[in-house]
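Trainee: Just the structure for this:
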Amino acid sequence: MSIDNERINLQKKILSPRILVVDDEPDIIELLELTLARMGMEVSSAMCIHDAKALLQSHSFQLCLTDMRLPDGNGLELVKYISQHFIDVPTAVITAYGTTENAVAALKAGAFDYLPKPVSLKQLRDLVKSALSLPPVKIESAGQGEISQQRTLLGESESMRQLRATIDKLSRSQAAVYISGESGSGKELAAKMIHERSARHKQPFVAVNCGAIPENLMESEFFGYKKGAFTGAEKDHDGFFLTADGGTLFLDEVADLPLTMQVKLLRVIQEKQVRRIGDTQEKSIDVRIISATHKKLNHCVAMGQFRQDLYYRLNVIELNMPALREMREDIPLIAEAILEKHCQEASRPICRIEKDAMIMLKNYDFPGNVRELENVLERTLALCPDVNIGIEELQLPDQTVEATPNDTAEVTQTPATTIQVKTDHNLPLQDYLDKLEKDSIIKALNESRYNRTKAAKGLGITVRSLRYRMERLGLND
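Mentor: Below is the predicted model of the structure:
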């Protein structure tokens, strides 16, 4: 009987996750060991970085909890060491020096999360459970043929490889992520990839376009409401935060949030609590925030259009999405994948792009990025019954083409019936369009001697629409 018990205990020990605790205070080590042991964990402890590194090299761990300040160095040094040499081991920083700066530094160094002292045992248990539910790290192969069924960003360029590697790192953290990049560059796809590879992958992913919600409905949509809270509230509504509880909330076009809403959003993020309209009780929430916008958010802060304190809460780690024109060598791979998808959906033979047409695609700037490329190919498939796609079928807008050294074939432009678009390559597409709109309004106002009724009539819009556009473009100052 005793032999059987020994076997059972040995099996439990083998199956139990092993956790490394690094702290120079014996009382903290004892508290953590007792708590983790009650959770069924095997615990090893070290009081300095040197001993922790020795244990990491001799044992296999599923999680490391480390203090920020240790006798022989900074806890961030250990975080970086583990991130480089033991990428499968998530690290959490526990420190009495729990300032925002230290927390941000730890997350940027590669920490999964952080906990301030005195340690809340509930927060500790939640953190451990979350860290242990992380999917295993998958090393990217040289080609794209072995990609798993998870969604991914296609491309073999160096910038795309680095982007995918960064996404994998961010997925193993709880830090807030701000995704910057031009319209159509794949910001929402990147956010979904971070979520699907994270410890929250089994929980909801809620995407919100902040620019599409009327200002008077924002509070009820974000925070929810109780039945009878106002006219039309016929039943309880959770709102985005409560719906995303335990998962990820993606705030797209976050720069479009009005300042009044920014204040309320900041409080919810700081307190991790939300109160529905008409409710007397606040509810605790556990939500990871990923935000994105095509605008330069730091410029919005400088112009007073976005709160600086909220900016720092959202922009713990920034992920920049490269424009399609910055990775032209990836256009053939992306174009072929788009064609294959749409051809399969239409139950037609897989089309192929002829060499000269592919060269033309590679040399086109795509101000709308991958979204524009997909639009061009979808339109081409609708109008082209043939399997082969040539230059005439693409119908790209005219632009000055700079051939790359490898593209020796002569590229013919589209017929004269297409619209010539002159873009300012120093501006994202939306900023360029805003500039055109602003210049048109200023010209109309000058010609009408600032008579808004005449200016609106000249522009072919209503006075109300003119007022809205002037306010949005900052022309009322």
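
Trainee: Please count neighbours and contacts with C-alpha atoms only from this point.
Mentor: Will do.

Trainee: Count the neighbours of Gly186 for me.
Mentor: 20 (other CA atoms under 10 Å).

Trainee: ranges for the strands of the stretch 251-400 of the chain?
Mentor: 273-274, 283-284, 288-293, 317-320, 352-353, 388-389 (DSSP state E, counting those that start in this stretch).

Trainee: For Pro204, which of those is the nearest?
Mentor: For Pro204, the closest of the strands of the stretch 251-400 of the chain is strand 288-293, at 10.6 Å, according to CA to CA.

Trainee: quick one more, to check against the first:
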Amino acid sequence: MTASKAAVLVVDDEADIRELVEIALGRMNLTTAAAATLAEARQRLSEQPFDLCITDMRLPDGSGVELVAQINRQYPQTPVAMITAYGNAEAAVESLKAGAFDFVSKPVDIAVLRKLVDSALQLRAPAMPPQVAAQNLLGEHETVRQLRALIERLARSQAPVHIAGESGTGKELVARLIHHQGPRDRNPFVPVNCGAIPAELMESEFFGHLKGSFTGAHRDKAGLFQAAENGTLFLDEVADLPPHMQVKLLRALQERAVRPVGAETETPVNVRVISATHKDLGQLVAQGQFRQDLYYRLNVIEVHTPPLRAHPSDIPALAQHVLRHLARDLGLQRLPALDDAAIDALVAYPFPGNVRELENILERAATLSDGERITVADLQLRDAQPSAAPAPAAGLEDQIEEIEKRAIREALEKTRYNKTRAAELLGMSFRALRYRIKKLGIDEA
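Mentor: The predicted structure is shown next:
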């Protein structure tokens, strides 16, 4: 379908706004249909398909949020943009949570509207098929499948996303997949570690500066927001932002504009923000360390990346994937193979550092191995090392092992020593159970 054939439904009870939007869309070679009420909009939707719907928040016979929910339910391929009152951040967030693609504030800025429409219509022909983009998120466990499906849905929205998860669980990978499966794919993905920028340079790094605005500013410099124009800005470890930058970031998100250091006016920006942290942002808000209003602005939709120990059945496939990359990067002639005992050990290992730790372990093991196979000894897993912990810690480990032994024995007894069924009861793979039974010295009766 070409852009000239794209159809847009405009829903607003104010005739002048309907006319303004329709004129702007007509100049973009789009066809339009108009509705003044929720009932009229539903009638139009039943009569023909639309490539985009633009609706006011408040309608005489209901709320635009109702229309967003209905379109998401009945016409999921049609993105919806919301027109909200100027400065009504709550309404904007409510519409995004309901599933709106994006929003535009009154009075409607035609330049902003055109960018929104362009982005929405690009959803009809994604630059990268979801199945191709998502192949980098490996795993067949249900938690990983659900995460892939969520990424695909979020890619069709412009709502701010916050990714929560432990270190090493692939938060940046998830952010990149959301970007690459969406309409901003052809534009920049700009990652930034908020904890790595000195506090005194943050404002300049984020928003840019003008020449002569401070000592050392020898030329104009664009900030990260400008670098991500029409694309995605990924704020990693956003919990590390100092209070003064939290205030400035909130304003940039609300106004969709930034003011470079030394400038007198703000510069509009069209950027999707995805944030992430391994910390509990909600807890930091409760402790007064993170602004509540910024939290709600960033956390419109929350995504959780599962720790590796939550899907141990995926570890063998992940390990093979990592080894293939290592063999290429290290210039190995042959791909070293994990022996059965090494695979069992990896599946049973808790991986406090998650996928990043798996990568480090395998890189070390590939270096230490004979080049043909990797053994348990090559892995050098932490729980396989001689313990240097003081007596109280060793005692705690003994207690934990006893609890684990008891749980495994009870599962075996309940299933009459059917290990497959016992593994299901314990929520682990058969291979992991077999390894734990051997390691803990459990009598298999």
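
Trainee: what's the closest of the strands of the stretch 251-400 of structure 1 to Arg464 of structure 1?
Mentor: Of the strands of the stretch 251-400 of structure 1, nearest to Arg464 of structure 1 by CA to CA is strand 288-293, at 26.4 Å.

Trainee: and the strands of the stretch 251-400 of structure 1, which is most packed in?
Mentor: Most buried of the strands of the stretch 251-400 of structure 1, by mean neighbour count (mean count of other CA atoms under 10 Å): strand 288-293, with a mean of 24.

Trainee: Give me the helices and strands touching that strand, please.
Mentor: Counting contacts by 3 or more CA pairs under 8 Å, 6 or more residues apart in numbering; DSSP states H and E, strand 288-293 of structure 1 is packed against strand 177-180, helix 187-196, strand 248-252, helix 308-314.

Trainee: Glu156 of structure 1 is nearest to which of these?
Mentor: Taking those one by one with CA to CA, helix 187-196 is closest: 16.2 Å.

Trainee: Structure 2: matching residues for the closest one?
Mentor: Under TM-score structural alignment, helix 187-196 of structure 1 corresponds to residues 171-180 of structure 2.

Trainee: Would you mind getting the average deviation of that stretch from structure 1?
Mentor: Superposed on structure 1, stretch 171-180 of structure 2 shows a mean distance to its aligned partners of 1.1 Å (mean CA distance after the TM-score superposition for structure 1).

Trainee: tell me which residues in that stretch are buried?
Mentor: Neighbour-count burial for stretch 171-180 of structure 2 flags 171-172, 174-180 (criterion: 16 or more other CA atoms under 10 Å).

Trainee: Helices of the stretch 151-300 of structure 2, start to end?
Mentor: 171-180, 202-207, 224-227, 243-255, 281-286, 292-298 (DSSP state H, counting those that start in this stretch).

Trainee: Make CSV out of those helices and add distance to Lys5 of structure 2.
Mentor: Listed next are the helices of the stretch 151-300 of structure 2 as CSV, based on distance: least, CA to CA, whole Å:
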stretch, distance to Lys5 of structure 2
helix 171-180, 25
helix 202-207, 38
helix 224-227, 32
helix 243-255, 32
helix 281-286, 45
helix 292-298, 35
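
Trainee: Per the alignment, name the residue of structure 1 opposite Leu294 of structure 2.
Mentor: Leu294 of structure 2 maps onto Leu310 in structure 1, by TM-score structural alignment.

Trainee: so how far is Lys264 of structure 1 from that match?
Mentor: From Leu310 of structure 1 across to Lys264 of structure 1, the span is 10 Å (CA to CA, to the nearest Å).

Trainee: Neighbour count for those two, which is higher?
Mentor: More crowded of Leu310 of structure 1 and Lys264, by other CA under 10 Å: Leu310, with 17 against 14.

Trainee: ok, that one - contacts?
Mentor: Contacts of Leu310 of structure 1 were listed using CA atoms under 8 Å, 6 or more residues apart in numbering, and they are 262-263, 266.

Trainee: what do you get for Cys48 of structure 1?
Mentor: Contacts of Cys48 of structure 1 by CA under 8 Å, 6+ apart are 22-24, 70-73.

Trainee: you'd agree Ala409 of structure 1 is up against Glu354?
Mentor: No: if you go by CA atoms under 8 Å, Ala409 of structure 1 and Glu354 don't touch, sitting 11.8 Å apart.

Trainee: on that earlier part again, turn the strands of the stretch 251-400 of structure 1 into CSV, columns for distance to Tyr97 of structure 1.
Mentor: Shown next, in CSV, are these (distance: least, CA to CA, whole Å):
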stretch, distance to Tyr97 of structure 1
strand 273-274, 24
strand 283-284, 24
strand 288-293, 23
strand 317-320, 21
strand 352-353, 59
strand 388-389, 62
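
Trainee: Ser171 of structure 1 is nearest to which of the ones you listed?
Mentor: strand 288-293 (10.8 Å).

Trainee: What are the contacting residues of that closest one?
Mentor: 174-181, 187-188, 191, 246-255, 314.

Trainee: Filter the contacts of Leu310 of structure 1 down to just the buried residues.
Mentor: For the contacts of Leu310 of structure 1, buried by 16+ other CA under 10 Å: 262, 266.

Trainee: quick revisit: of all the helices of the stretch 151-300 of structure 2, which one comes closest to Glu402 of structure 2?
Mentor: Per CA to CA, nearest to Glu402 of structure 2 of these: helix 281-286, 33.1 Å.

Trainee: what's near enough to touch the equivalent of Gln395 of structure 1 over in structure 2?
Mentor: Using TM-score structural alignment as the criterion, Gln395 of structure 1 maps onto Gln380 of structure 2. Listed by CA under 8 Å, 6+ apart, the contact set of Gln380 of structure 2 reads 361, 365.

Trainee: Which single helix of structure 1 contains the most residues?
Mentor: helix 429-447 (DSSP state H).
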